[in-house]
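**Student:** below: sequence and its predicted model.
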Amino acid sequence: MTDRTWTPRTRTEIAARVAEDIPEGWYVNLGIGVPTLVADRVPEGREVIFHAENGILGIGPAPEPGALDRWLINAGKQHVTLLPGGAYFHHADSFSMIRGRHIDLCVLGAYEVSRDGDLANWARSETDTAPAVGGAMDLAIGARQVWVAMEHVTRDGRPRLVERCGYPLTSPACVRRIYTDLAVIDVTSRGFELRDMVEGMTFEALQARTGAPLLLPQPA
């Protein structure tokens, strides 16, 4: 038996919640995992220009079954579509866009985020099989804003939002906002500041699943 009165967001619902907050006209890079679903959830009538670090600008929704171009893939090796006006180009030019801070937002997955905004999303130990941090480190410091989309806790119930990351860092102090299956939380100079949470969730229940103090927003 459980007295839980709330239902976690699905991966698709997390992506939709992220997409809801992306402003008109932003250039956005999407990381692997939940972030890849964001491109399909942008509100109708809003223009968001999606970028992939392997050299694509103007990514559209996922292709319909049987209508994919096998040569058109994103950096996560997923088939994508190209909207009218879109383009593809050398990956060196793509990384120049990132390093030149021409990308408004990057949405990444994560293993952990610290209360200072440190990001750990490429390896779970010093001996992990991941070959290298890859382009995530460029995106973490090159995008004007970094948001994270992930589950609030691990499969065994350990918090992913922590005082200090226990996994190797991708970049320090880069995350500005976190979208989980339970809540939306800003990373501020005060620490983790709650924006909203799923219907039925209580502040106390959310705090119990968070490895660092949660703060309520300051009055405007």
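**Tutor:** Structure's in. What do you need? Residues are numbered from 1 along each chain as shown.

**Student:** from now on I want contacts and neighbour counts done on CA atoms only, so please keep to that.
**Tutor:** Will do.

**Student:** so who does the closest residue to residue 116 other than its chain neighbours touch?
**Tutor:** Closest residue in space to residue 116, ignoring its immediate chain neighbours: residue 173 at 5.6 Å, by Cα to Cα, 6 or more residues apart in numbering. By Cα atoms under 8 Å, 6 or more residues apart in numbering, residue 173 lies in contact with 116, 117, 118, 119.

**Student:** please compare the first structure with the one that follows:
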Amino acid sequence: MARLVAQDIAPGSYVNLGIGQPTLVSDYLPADSGIVLHTENGMLGMGPAAVGDEVDPDLINAGKVPVTELPGAAYFHHADSFAMMRGGHLDVCVLGAFQVAANGDLANWHTGAPDAIPAVGGAMDLATGAKDVYVMMTLFGKDGSPKLVPRCTYPLTGLGCVSRVYTDHGVFLLAGGEVRVRETYGITVTELQERLDVRLVSGPAAPC
């Protein structure tokens, strides 16, 4: 999934990678892509995850994972970082999710369970401030329930903000309340439709 997301980000984009699976995207970005990674804790120009002697405990991303810096990297106050997020300066953010609705609604900070620990972080700011929101998630929960749904039942992070969903079973494009299947992995669209309550549309999108 991370490789696919990396391939779909336009060269020269400013991008925020959410905590968890999305952080893996940095490992697949071409060095000459001109893509600049932003972190909520105040950094532009983040490189791939740090390994071995590269690890610096003072150089971490928002998920506290040691990272590297690229030439020209800059550091700034947390408030300035959020101003970038809220001000529409990010082209893409990549987030995890508990649920995504067919209309692009996102639920990724709380399941509503009494014993669940809320973890909103900067997700609401990213969901409303980024020009494009991509989600990386498994298509089904551990209990087999779909996470791509007609309507989110968990507390919402953002309304109508998700444009693409990358999953272990396929990639889905969301627009105008329509869920279009771009590609599938190890399963047919018909088989997916039998397991999902959202109506799937296959084939290329109509020309604008």
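**Tutor:** Ah, there it is. The shown structure was predicted, so the numbers you read here are calculated from the model rather than taken from an experiment.

**Student:** what's the TM-score once they're superposed?
**Tutor:** After superposition, the two chains reach a TM-score (TM-score structural alignment, normalised by the length of the second structure) of 0.94; 206 aligned residues with a Cα RMSD of 1.4 Å.

**Student:** rewinding a little: weed out the non-buried ones from the contacts of residue 173 of the first structure.
**Tutor:** 116, 117, 118, 119 (16 or more other Cα atoms under 10 Å).

**Student:** list the contacts of residue 77 of the second structure.
**Tutor:** 41, 42.

**Student:** mind checking what residue 28 of the first structure lines up with in the second structure?
**Tutor:** Structural alignment (TM-score structural alignment) places residue 28 of the first structure against residue 15 in the second structure.

**Student:** the host helix or strand of that match: average distance to aligned residues in the first structure?
**Tutor:** Here residue 15 of the second structure, judged by DSSP states H and E, is contained in strand 14-17. Strand 14-17 of the second structure, aligned to the first structure and superposed, deviates on average by 0.3 Å (mean Cα distance after the TM-score superposition for the first structure).

**Student:** ok, then the element right after that strand?
**Tutor:** Trace forward from strand 14-17 of the second structure with DSSP H and E and the next one is strand 36-39.

**Student:** so where do the strands sit in the first structure?
**Tutor:** 27-30, 49-52, 56-59, 82-88, 105-108, 112-114, 119-120, 145-149, 161-162, 177-179, 183-188, 191-197, 214-215 (DSSP state E).

**Student:** of all those, which one comes closest to residue 136 of the first structure?
**Tutor:** strand 105-108 (8.1 Å; Cα to Cα).

**Student:** okay, and that closest one goes to which residues in the second structure?
**Tutor:** So strand 105-108 of the first structure sits over residues 92-95 in the second structure, by TM-score structural alignment.

**Student:** stretch 51-63 of the first structure too?
**Tutor:** Stretch 51-63 of the first structure maps onto residues 38-50 of the second structure, going by TM-score structural alignment.

**Student:** quick one, longest helix in the first structure?
**Tutor:** The longest helix of the first structure (DSSP state H) is helix 11-21.

**Student:** for that one, packing partners?
**Tutor:** strand 145-149, strand 177-179 (3 or more Cα pairs under 8 Å, 6 or more residues apart in numbering; DSSP states H and E).

**Student:** mean neighbour count and distance to residue 13 of the first structure added to those strands, as CSV?
**Tutor:** Shown next, in CSV, are these (neighbours: other Cα atoms under 10 Å; distance: least, Cα to Cα, whole Å):
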stretch, mean neighbour count, distance to residue 13 of the first structure
strand 145-149, 24, 11
strand 177-179, 25, 10
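
**Student:** could you dump those strands into CSV with distance to residue 216 of the first structure added?
**Tutor:** Rendered in CSV, the data for these read as follows (distance: least, Cα to Cα, whole Å):
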stretch, distance to residue 216 of the first structure
strand 145-149, 19
strand 177-179, 14
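
**Student:** mean per-residue distance, the longest helix seen in the second structure to the first structure?
**Tutor:** Longest helix of the second structure, by residue count under DSSP H: helix 78-86. Compared with the first structure after the fit, helix 78-86 of the second structure shows a mean deviation of 0.7 Å (mean Cα distance after the TM-score superposition for the first structure).

**Student:** and that helix, what does it pack against?
**Tutor:** helix 123-129.

**Student:** ok, residues contacting stretch 193-206 of the second structure?
**Tutor:** 102, 146, 148, 149, 150, 178, 179, 180, 181, 182, 189.

**Student:** typo on my end, it should be stretch 36-56 of the second structure
**Tutor:** Against stretch 36-56 of the second structure from outside (Cα under 8 Å, 6+ apart): 12-17, 26-27, 61-62, 65-78, 80-82, 122.

**Student:** what about that stretch, start to end distance?
**Tutor:** Terminal residues of stretch 36-56 of the second structure lie 20 Å apart, using Cα to Cα, to the nearest Å.

**Student:** and for stretch 131-144 of the second structure?
**Tutor:** 32 Å.

**Student:** residues in the first structure aligned with it?
**Tutor:** With TM-score structural alignment as the criterion, stretch 131-144 of the second structure aligns to 144-157.

**Student:** distance of the equivalent of residue 73 of the second structure over in the first structure from residue 49 of the first structure?
**Tutor:** Under the alignment by TM-score structural alignment, residue 73 of the second structure pairs with residue 86 in the first structure. Separation of residue 86 of the first structure from residue 49 of the first structure (Cα to Cα): 9 Å.
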